[in-house]
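**Q** Got a predicted model here, sequence first, then my questions.
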Amino acid sequence: MATSAPKANLKAAPKAAAKEDAPASPKSKKKLFLIIGAAVLVAGGAAGGGWYYTHQGDSHRAGKVEAAKVPIYITLEPFTVNLQPENGDQYLQIAMTLLVHEQSQVELIKLQMPQVRNRLLMVLSSKKASEISSVEGKNKLSADIVTQANLPFAPQTPPQHVSGVYFTSFIIQ
């Protein structure tokens, strides 16, 4: 019996070596192809995303910067006007700033400042103290000022683009 045991061990060893040297099974080849295919897809997606970011992303970002215009403020000299009488003489002392979005508008409005001030004086002096003392009255006055400031300075010329007015001082006496 001692002679048969070593023969069993010798026969088992060549079978194990034969399994290691044998070609890979079809299942392991499928896994290899799947892994390589997934790697190619990921690399392609990364390359496509990189191309999009470098080529298309710049134009989208540039468009956003151009769309967001920086506000420009035009500070006007204070106004003092007589209000429409209700309970005796009343005065309005007001300082304001106009909001525009283009430097060309600033130059145009400054060039026509006497006409702008005249229009605003007419609007302010047409009001009663009771009309402009509330928040709603101030909002209405602000809208009236924007409307007057946007009127063209001469016939057949485009209107200005004043988009807001901010009161920096507002005193009724």
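**A** That came through fine.

**Q** rest of the way, CA atoms for contacts and neighbours
**A** Will do.

**Q** show me where the protein has strands.
**A** Counting by DSSP state E, the chain has strands at residues 72-75, 79-82, 91-100, 164-172.

**Q** Roughly how far does the residue nearest in space to the middle of the chain sit from residue 126?
**A** What sits nearest the mean C-alpha location of the chain, by Cα atoms, centre = their mean, is residue 68, with 5.7 Å. Computed as Cα to Cα, to the nearest Å, the residue 68 to residue 126 distance reads 36 Å.

**Q** Put this next to the previous one:
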Amino acid sequence: MSDAKVEAAPKAKKNILLFAVIGLLVVLLIIVGGVAAFLLTKSSDPAADEVAAEATAHDDAKKKKKDHKKKEEHAAVFEKLPQFTVNLHSEDGDGILQTDISLELGDPKLAEKIKSLSPKIQGQINKLLRGKTMAEVKAPDGTDKLGKEIREMVNKILGAESEDEGVISVNFTSFIVQ
């Protein structure tokens, strides 16, 4: 019986040693994982993060205030252009486009500038309209594309630099294609 006790003691020591090693490995894995997670989520400079967040918030507040102020300054201003009647090209002969255009302006002061540049604006719009075909004009999105092209062209003539300056939208108040 004494031999059985002697064999049981080393086996118990091996089990305790095995559990200790496994426990130590688990603790090390938890520590390494925690450090890795901390390093991945923490930025290199928390002060820089705070400054960037404050700057972004400040810029957003300024932009909202500016947009709100612009909306309060004036109601929508429209400038009606003279009626345009141009020949269109098509496979089965020439067609005619007759349209009335009103420009929505971002600034009421632009109405005077448009009046002073009216011959140049009308000439460019006539040239643009004459270059269109019946198929382009009659397409479901044809007036949208045409309005965008006119807007870009007039804003270029006016020297508008951003999207909210110059002509905001082009509105066709009548549009007849024959």
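**A** That came through fine. The structure presented is a predicted model; accordingly, all values stated were derived computationally and were not measured.

**Q** Helices along structure 2, start to end?
**A** For structure 2, applying DSSP state H gives helices covering 2-41, 46-73, 110-116, 118-130, 134-138, 142-158.

**Q** I'd like those helices as JSON lines, with distance to residue 86 of structure 2 appended.
**A** What follows is those, written out as JSON lines (distance: least, Cα to Cα, whole Å):
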{"stretch": "helix 2-41", "distance to residue 86 of structure 2": "64"}
{"stretch": "helix 46-73", "distance to residue 86 of structure 2": "36"}
{"stretch": "helix 110-116", "distance to residue 86 of structure 2": "21"}
{"stretch": "helix 118-130", "distance to residue 86 of structure 2": "6"}
{"stretch": "helix 134-138", "distance to residue 86 of structure 2": "11"}
{"stretch": "helix 142-158", "distance to residue 86 of structure 2": "14"}
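
**Q** which one of those lies closest to residue 82 of structure 2?
**A** Minimum separation from residue 82 of structure 2 across those (Cα to Cα) falls at helix 118-130, 8.1 Å.

**Q** Show me what the closest one is packed up against.
**A** Under the contact criterion of 3 or more Cα pairs under 8 Å, 6 or more residues apart in numbering; DSSP states H and E, helix 118-130 of structure 2 touches strand 84-88, helix 142-158.

**Q** Please check which part of structure 1 it corresponds to in the alignment.
**A** Counting by TM-score structural alignment, helix 118-130 of structure 2 falls onto residues 113-125 of structure 1.

**Q** Mind listing what's buried along that stretch?
**A** For stretch 113-125 of structure 1, a neighbour-count test (16 or more other Cα atoms under 10 Å) marks 116, 120-121, 124 as buried.

**Q** Next: stretch 104-119 of structure 2.
**A** Buried-residue list, stretch 104-119 of structure 2, by 16+ other Cα under 10 Å: 104-108, 110-111, 114.

**Q** re earlier: in CSV, list the strands of structure 1 along with distance to residue 40 of structure 1.
**A** Shown next, in CSV, are those (distance: least, Cα to Cα, whole Å):
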stretch, distance to residue 40 of structure 1
strand 72-75, 52
strand 79-82, 72
strand 91-100, 53
strand 164-172, 56
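
**Q** out of those, deepest packed?
**A** The densest packing among those, expressed as mean neighbour count by mean count of other Cα atoms under 10 Å, is seen in strand 91-100 with a mean of 19.

**Q** Mean distance between that strand and structure 2 after superposition?
**A** Following the fit onto structure 2, the mean deviation recorded for strand 91-100 of structure 1 is 0.5 Å by mean Cα distance after the TM-score superposition for structure 1.

**Q** quick one: that strand to strand 164-172, angle?
**A** 170 degrees (axes from the mean of the first three to the mean of the last three Cα atoms, to 10 degrees).

**Q** Show residues contacting strand 91-100 of structure 1.
**A** 71-83, 106, 124, 161-173 (Cα atoms under 8 Å, 6 or more residues apart in numbering).

**Q** Read off where that strand ends up in structure 2.
**A** By TM-score structural alignment, strand 91-100 of structure 1 lines up with residues 96-105 in structure 2.

**Q** so what corresponds to residue 66 of structure 1 in structure 2?
**A** Using TM-score structural alignment, residue 66 of structure 1 pairs with residue 69 in structure 2.

**Q** ok, its match to residue 126 of structure 2 distance?
**A** The value you get for residue 69 of structure 2 to residue 126 of structure 2, if Cα to Cα is used, is 36 Å.

**Q** Many thanks, have a good one.
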